[in-house]
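Colleague: Could you look at this predicted model? Sequence included:
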Amino acid sequence: MHWSAVERILGLLLMLFSLTMLPPAVVALIYGDPGLVPFLVSSLVILFVGALAWLPVRNARHDLRTRDGFLIVVLFWTVLGITGGLPLVLSQNPEIPWTDAVFESLSGLTTTGSTVLTGIDDLPYSIRFYRQQLQWLGGMGIIVLAVAILPMLGVGGMQLYRAETPGPVKDAKLTPRIAGTAKALWYIYLGLTIACATAYWLAGMTPFDAIGHAFSTVAIGGYSTYDGSIGHFDSPLISMICVVFMLIAGINFAMHFTAWRSRSLRHYLQDTETCWFLGILATLSAVTLITLMATSYLGGWGNTWHHAVFQAVSIASTAGFTTTDFAAWPVFLPVMLLMAAFVGGCAMSTGGGIKVVRFVLLLKQGHREIIRLIHPQAQVLVKMGRRAVDERVINAVWGFFAAYIALFALMMLALMGTGLDQVTAFSAVAATITNLGPGLGQVSDHFGEINAAAKWVLMFAMLLGRLEVFTLLVLFTPAFWRR
């Protein structure tokens, strides 16, 4: 382990992160709210801490190994989540305890969207903007942004990219150089954000709300500048704009890059994962709509269809926006939507969950085992499209799934041990490990009323989900620390 290289990069990344406190400070100046001082002080403190880490090892030059990349990513997301809560703690309006501040910060950066805050409509504009910005930065991954910049600072980035990029296949590069790959991803991400903000503004949002909601929509985050989320605007047009961009952001960004470069949409139709993703969401939307219509829960067709489609896409893609209280919907709908979030978005998207490609491989492997029971001597291949999937990939997916379920069960038991009821404990872990946001029971509206110990367990779940379990879990194995 190259500790000096790890410390140097961590210091550089913290100094970069200190700059993200400046846009909320500008917002505070524009709107004249009291957030100016907390954000400026936070920026200086984080800059100082980063410089303190960087200066002693600024001349250290080592090639990063894979283990170094894992450690940097986990340390950075942990430290970033903690320091990201600093302006919230320093704020006097409202007064936010340290645990709640770190929870809100980490929830934003991991694009989970679970909140401990209420009365968001009355918060200072700077804090409302900062929450949205956190999700935007976390959506594609601050590490990917750093990978695009670090080569200019003399730091290689492939190990960081492999450790941070979501999805079961992490070695595919869109361009010959890793920095070019990161830049390509961010150009697409930025372009989608601008397009989304423009669409929201044309649909009737103020520029402040349009930018804020574009940040969290393209990031599939779920934070809103209002307690009522997207439902605050009471506009089917805005809801459908949100649906379109959630769908786009939930698809593998490599597919967007390929479509842009080839000027063709046929790649989407030829991609197995994309077709499954759209098929799952279409099925969920149809089941939700039929059930709501059959029970007349929301009245007639005109008031039902956009709520059904919106909530199905929002929850299943792990965005977590709401237009109505879906937790109170009849029969099986709340649990069905919550379970759909476990599948989540596509690999290399901003969505959470186990990822559609893993879900498809699990189904195909299960089908193969049934065929083998019938024909024990048969050589049955698992294919994605026309290509056979390597057995090591299939084993890795099974290992991921086993670890995911085991950790879910342990964290649920831990929450119940702190005094939460079964429904709240189950849905709270589900909402955080899938990076969804809203849950059921006591956490259907917000997470502010649960105890501090439960919040720390859920913060661990957020990190597990954002770093896709193994990136974090590998640090807890003795083999990782052996020479």
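Modeller: Looks like it arrived, so ask away.

Colleague: all contacts plus neighbour counts: C-alpha atoms, from now on.
Modeller: OK.

Colleague: isn't Met140 right next to Thr350, touching?
Modeller: Yes: here Met140 reaches Thr350: they are 5.8 Å apart, a contact under C-alpha atoms under 8 Å.

Colleague: Compare those two (neighbour count), which wins?
Modeller: The neighbour comparison of Met140 against Thr350 (other C-alpha atoms under 10 Å) goes to Thr350, with 34 against 28.

Colleague: Overlap in contacts, Met140 and Thr350.
Modeller: Shared contacts of Met140 and Thr350, defined by C-alpha atoms under 8 Å, 6 or more residues apart in numbering, comprise Ala219.

Colleague: By residue count, tell me the biggest helix in the protein.
Modeller: Longest helix in the chain by number of residues (criterion: DSSP state H): helix 391-417.

Colleague: for comparison:
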Amino acid sequence: MLKTIPPIERITHMYELVSPVKPLVVLKYLSILVIGAGAMLLVPLIVALYFSEYTIAGTYILIGSVIILLGSLFHRLLPEGELEWKEALIIAAVIFPFAALLSAIPFTFSAGMPFLDAYFEAVSGVTTTGLSVAPATVGPAFLFARSWLQWVGGIGIIIIILMVFIPPGTSAHRLYAINSPETPLRPGVTATAKLLVQIYCLLTVVSFLILVAGGMPAFDAVCHALSAVSTGGFSTRADSAAGFAGLTIPFLITISCLMGAFNFSLYPRIIKDKNALLSDIQFRYFLLFAAIGILLVFFTLTETMNPAEGLSVASFQVISALSTAGFSTVDIGTLPDGTKAVLTVLMWVGGSVGSTAGGIKILRLVILLKVVHLVFIRYFLPREALTPLKLGKDVIETEMVYNILTFVFLYSLVLVCSSFLFMLYGFSLDNALFEVSSALGTVGLSCGITSAAMPDILKGVLIIDMLLGRIEIVPLLILAFPRTWVKK
């Protein structure tokens, strides 16, 4: 059995979904997550007080306190119960749109945005996308809050709450299995959650230090460290990484994005085995896709940029798209169609399973390539020959292949339908596909479509795409499945 697999492929008890969920159990554990989400809302309060944005600070205090009190009340009143897989799936589907809803309220007050725009910004934050409809004049508390939201969404809200609020047991194990693609790195899931958060915090500190050392102001470095390691892409500058002069800071931002785009389980293994990085199949394929992408983008830029500038832009934007970070050093809308086409494909690919990156994920694509290879090999072998599908030394089960094919099909279907809706509003196919790919891959690059002036319907489409991309489609669809709630 392959150990490093996407979360939904790890669920071996899907038969439980034939019976409806227990709403009180879902609410019991959701109340714990509400308490944690309320506590996280209090963090931007510190920044608001530091910059004397007292009205915004008061908003965060009020909303955070009310949410914590309501969560505590529901937790005390609701009966105890163990989560089954179906309840864990529901919680995974609900927590991201709900956390975005809570964060949208202070966003509305701090930036004077319509609530739909504020919710768009909050969803873009918690899903680590980075598409923005915020005005250019927002204050530092808003800039920090959305980067903080990306940082929390990057590691996973439930992973953080598992570390603090939920005691070890069956429910904790199932919440971890739904939200993390890795087998536990330590004997218990709580210990594993703590280790993952420790690694995440360490990478963030390293990112902050190298950005400050590279000449970035401290506040900007904090925000960019939060959004780079989470491969989120929100910047304190309206023109993203292009707002910083020279090549040093964009290079350091790239390093920070790469730290978040690789499988987190690699870091403990690297300490024990220096060859662990190069032996990781996802890392090797990431380098392959990046190298091919840089060559192709460089080729498409030869007529519009000199070689030095073209190589710089190609390297930064390819890593930004493939890691799904979404920073930019150029106006994406001015790039040639060929360049945008390559970046679109890279946004479909995404980063490693077990990282903060989005997209289809390298591991899924590698397994599909293995399937194609096996199909061709079978033509040259006797029918009775046994040819198991293997990745390294691990045998890939048929059920996992079915799940991956289903996910890729659903991903493609959402991509096509969403792009078609954009085309109905007059956008060209290439630009519509680019924008939707960015949202569904939780990337954040924009060719100029995403703005406050965008029709509300299209904002809603991108909101759904961002949520589907972060939650990975299946849990959100199960949430809308009638049998989830009503016994047939």
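Modeller: Arrived safely, thanks for sending. Keep in mind the model is a prediction, meaning the values are calculated, not measured.

Colleague: TM-score of the superposition?
Modeller: Once superposed, the chains reach a TM-score of 0.91 (TM-score structural alignment, normalised by the length of structure 1), with 465 aligned residues with a C-alpha RMSD of 2.1 Å.

Colleague: Could you list every helix and strand in contact with the longest helix of structure 1?
Modeller: Helix 391-417 of structure 1 is packed against helix 356-374, helix 422-433, helix 452-466, with contacts defined by 3 or more C-alpha pairs under 8 Å, 6 or more residues apart in numbering; DSSP states H and E.

Colleague: so how far does the last one sit from its counterpart in structure 2?
Modeller: It refers to helix 452-466 of structure 1. Average distance, helix 452-466 of structure 1 versus aligned residues of structure 2 after superposition (mean C-alpha distance after the TM-score superposition for structure 1): 0.9 Å.

Colleague: what's in contact with the following helix or strand past that helix?
Modeller: Counting by DSSP states H and E, the next helix or strand C-terminal to helix 452-466 of structure 1 is helix 470-473. Residues outside helix 470-473 of structure 1 that contact it (C-alpha under 8 Å, 6+ apart) are 70, 74, 163-164, 400, 463-464.

Colleague: among these, which ones are buried?
Modeller: Listed as buried from the contacts of helix 470-473 of structure 1 are 70, 74, 163-164, 400, 463-464; burial here means 16 or more other C-alpha atoms under 10 Å.

Colleague: Widest-spaced pair of those?
Modeller: Across those, no pair lies farther apart than Val74 and Phe400, at 17.7 Å, counting by C-alpha to C-alpha.

Colleague: Leaving out chain neighbours, which residue sits closest to the most centrally placed residue in structure 1?
Modeller: In structure 1, the centroid-proximal residue (C-alpha atoms, centre = their mean) is Thr111; its distance is 3.6 Å. Excluding the flanking residues, the one nearest Thr111 of structure 1 by C-alpha to C-alpha, 6 or more residues apart in numbering is Gly221, at 4.2 Å.

Colleague: does the one you found count as helix, strand or coil?
Modeller: coil (DSSP: H, G, I helix; E, B strand; the rest coil).

Colleague: Does it touch Ser114 like I think?
Modeller: No: here Gly221 of structure 1 does not reach Ser114: they are 9.2 Å apart, not a contact under C-alpha under 8 Å.

Colleague: Neighbour count: the two, which is higher?
Modeller: Gly221 (37 against 31).

Colleague: Alignment lookup: the more buried one to structure 2.
Modeller: Matched across to structure 2, Gly221 of structure 1 falls on Gly232, judged by TM-score structural alignment.

Colleague: show me what contacts that match?
Modeller: 125, 127-130, 147, 150-151, 154, 324-326, 442-444.

Colleague: how close does it sit to Arg186 of structure 2?
Modeller: Noted for Gly232 of structure 2: a distance of 27 Å to Arg186 of structure 2, by C-alpha to C-alpha, to the nearest Å.

Colleague: Repeat that for Val164 of structure 2.
Modeller: In terms of C-alpha to C-alpha, Val164 of structure 2 sits 17 Å off from Arg186 of structure 2.

Colleague: Then Phe251 of structure 2?
Modeller: 34 Å.

Colleague: out of these two, which sits in the busier spot?
Modeller: The neighbour comparison of Phe251 of structure 2 against Arg186 (other C-alpha under 10 Å) goes to Phe251, with 17 against 12.

Colleague: Now which residue in structure 1 aligns to the more buried one?
Modeller: Phe251 of structure 2 maps onto Met240 in structure 1, by TM-score structural alignment.

Colleague: any idea which element that match lies in?
Modeller: helix 236-249.

Colleague: By how much does that helix deviate from structure 2 on average?
Modeller: Looks like 1.6 Å for helix 236-249 of structure 1 (mean C-alpha distance after the TM-score superposition for structure 1).
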